[in-house]
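A.B. asks: quick check, what structure comes out for this input:
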Amino acid sequence: MGLSKEMIKAGLDHVGAVEPRLAAAVAQSGYPEPRIRPEGYETLLRTIVGQQVSVASAAAVWNKLEARLGQGCPPERLIETEFDELRTCGLSRQKQGYARSLAELILSGGLDLANLPEQDDEEAIALLTTIKGIGRWSAEIYLLFAEGRADIWPAGDLAIQIGVGNFLDLPERPSEKELRDIAEAWSPHRGAVAIFTWHHYHVMVM
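C.D. replies: Below you'll find the predicted structure:
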């Protein structure tokens, strides 16, 4: 689902009205495009595959996995595939453990992604982080990109820390805790600010 272009613009305009430094950054970098991912198993599996590797490397591994397992890497196919076969696709032993744990939870019904707590983001994050290999950042990314939760704020993300530090003209990069404190005033539109900040960061480094 994700946040639509209209929702992102409305959220940024709302926050920009009370934070002129954000409004100035939006005027400089432009409004970002939406970042939308499908809800469910495939997006979480792709998150695991993409951990600690470049976007290009993650895409290459995913393409090899789909070629071997089928579109979306169905959980039953993943479970029955031997270690060496998955390793030839570029999936490390550790990531295989995480991927198999996710697939087993999906197949057993131990995790129902269609029924995450709707009103409480922290409860949904807590449930997602029970999956091996899914930390807070990964859970927040899923809830923002796949579910379109408007107030998700991945304050542990390095690019967001650098980007916010830049447009607020802070003397040094804020810590995760400092960034959470700073963004309290931007609720309930922190998701739109996060999506913009990634966009702003990439404009900065290009």
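A.B. asks: CA only for contacts and neighbour counts going forward, please
C.D. replies: Will do.
A.B. asks: contact partners for the residue positioned nearest the centre of the chain?
C.D. replies: Most central in the chain under C-alpha atoms, centre = their mean is residue 141, positioned 1.9 Å from the mean C-alpha point. Shown here is residue 141, whose contacts under the criterion C-alpha atoms under 8 Å, 6 or more residues apart in numbering are residue 154.
A.B. asks: for it, which three-state class applies?
C.D. replies: Three-state assignment for residue 141 (DSSP: H, G, I helix; E, B strand; the rest coil): helix.
A.B. asks: that one and residue 48, how far apart?
C.D. replies: Noted for residue 141: a distance of 12 Å to residue 48, by C-alpha to C-alpha, to the nearest Å.
A.B. asks: touching stretch 178-198 from outside, list them.
C.D. replies: Looking at stretch 178-198 with C-alpha under 8 Å, 6+ apart, the contacting residues turn out to be 3, 7-9, 11-12, 14-15, 26, 31-32, 34-35, 144, 149-155, 159-161, 163-164.
A.B. asks: sequence B follows; please return its structure for comparison with A:
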Amino acid sequence: MTSSSPDWVADGLRAIAAADPPLAAVTERAGPLPWRRRPRGFPGLLRAICGQQISNRAAGAIWARLRAVPGALEPAGLLTLDDSVLCGVAGLSRPKASHARSLATAIVEGRLRLDALPAMTDDEAVAHLCAVRGLGRWTAQVHLLFAEERADVFPDGDLALAASLAHLRGLAARPTQRELVVLAEVWRPWRSLAARLLWHHWRHATGRPGTDPEDDG
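C.D. replies: Model (predicted):
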């Protein structure tokens, strides 16, 4: 899904250009940075669960089937669906179906307060999301980046980001997660934007569209 970017993006791009000119120059080779969004709230988190540990193409196919199921995009509605629908029709694995129900249950019971996320810091929001079984740190960070459009969230466990940075910098090996955390400090407080630029670079370098955890609608 592409759409116009938030107002803060222009300031972020200028700051990244000053701090890391090679990263900012990605758009000169790869073209304008597409601004991808995911839906907020329950649908966005459900989409993130679909994408856990599988290719973006496979995740997109599952998501297309799941969102076509009546009631699936509402917590109470999803809880009425059994595995014959979630797994058989939509194509979720049984663990992911379980995670989807865990998410829906946490919302229905009031343990997960998505309406409170905007008032939380990035770390607080990640911790709040990760308290739900099936929502790990990567899932929480990707949701905050694409659905909440936060400016300084960096999914440091994302392998495509590590591969992209290694390619961009000409590194001999892909940085470890710990190394990536340190390297990303130069982009504060615009690490979300840096991540989008790195995914954009990797799509261009590999010739494979959709190598970031984007949503197609």
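A.B. asks: picking that back up, so of the contacts of stretch 178-198 of the first structure, which ones are in helices?
C.D. replies: Per DSSP state H, helices hold the following members of the contacts of stretch 178-198 of the first structure: 7-9, 11-12, 14-15, 26, 144, 159-161, 163-164.
A.B. asks: now render these as JSON lines, adding neighbour count and distance to residue 90 of the first structure.
C.D. replies: JSON lines is the format used below for those (neighbours: other C-alpha atoms under 10 Å; distance: C-alpha to C-alpha, whole Å):
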{"residue": "7", "neighbour count": "17", "distance to residue 90 of the first structure": "37"}
{"residue": "8", "neighbour count": "25", "distance to residue 90 of the first structure": "35"}
{"residue": "9", "neighbour count": "19", "distance to residue 90 of the first structure": "38"}
{"residue": "11", "neighbour count": "22", "distance to residue 90 of the first structure": "39"}
{"residue": "12", "neighbour count": "25", "distance to residue 90 of the first structure": "39"}
{"residue": "14", "neighbour count": "15", "distance to residue 90 of the first structure": "44"}
{"residue": "15", "neighbour count": "20", "distance to residue 90 of the first structure": "42"}
{"residue": "26", "neighbour count": "22", "distance to residue 90 of the first structure": "39"}
{"residue": "144", "neighbour count": "26", "distance to residue 90 of the first structure": "27"}
{"residue": "159", "neighbour count": "17", "distance to residue 90 of the first structure": "26"}
{"residue": "160", "neighbour count": "26", "distance to residue 90 of the first structure": "28"}
{"residue": "161", "neighbour count": "23", "distance to residue 90 of the first structure": "30"}
{"residue": "163", "neighbour count": "25", "distance to residue 90 of the first structure": "32"}
{"residue": "164", "neighbour count": "28", "distance to residue 90 of the first structure": "34"}
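A.B. asks: got JSON lines for the residues you listed, with distance to residue 205 of the first structure too?
C.D. replies: Shown next, in JSON lines, are these (distance: C-alpha to C-alpha, whole Å):
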{"residue": "7", "distance to residue 205 of the first structure": "26"}
{"residue": "8", "distance to residue 205 of the first structure": "22"}
{"residue": "9", "distance to residue 205 of the first structure": "23"}
{"residue": "11", "distance to residue 205 of the first structure": "24"}
{"residue": "12", "distance to residue 205 of the first structure": "21"}
{"residue": "14", "distance to residue 205 of the first structure": "26"}
{"residue": "15", "distance to residue 205 of the first structure": "24"}
{"residue": "26", "distance to residue 205 of the first structure": "16"}
{"residue": "144", "distance to residue 205 of the first structure": "24"}
{"residue": "159", "distance to residue 205 of the first structure": "10"}
{"residue": "160", "distance to residue 205 of the first structure": "13"}
{"residue": "161", "distance to residue 205 of the first structure": "14"}
{"residue": "163", "distance to residue 205 of the first structure": "10"}
{"residue": "164", "distance to residue 205 of the first structure": "14"}
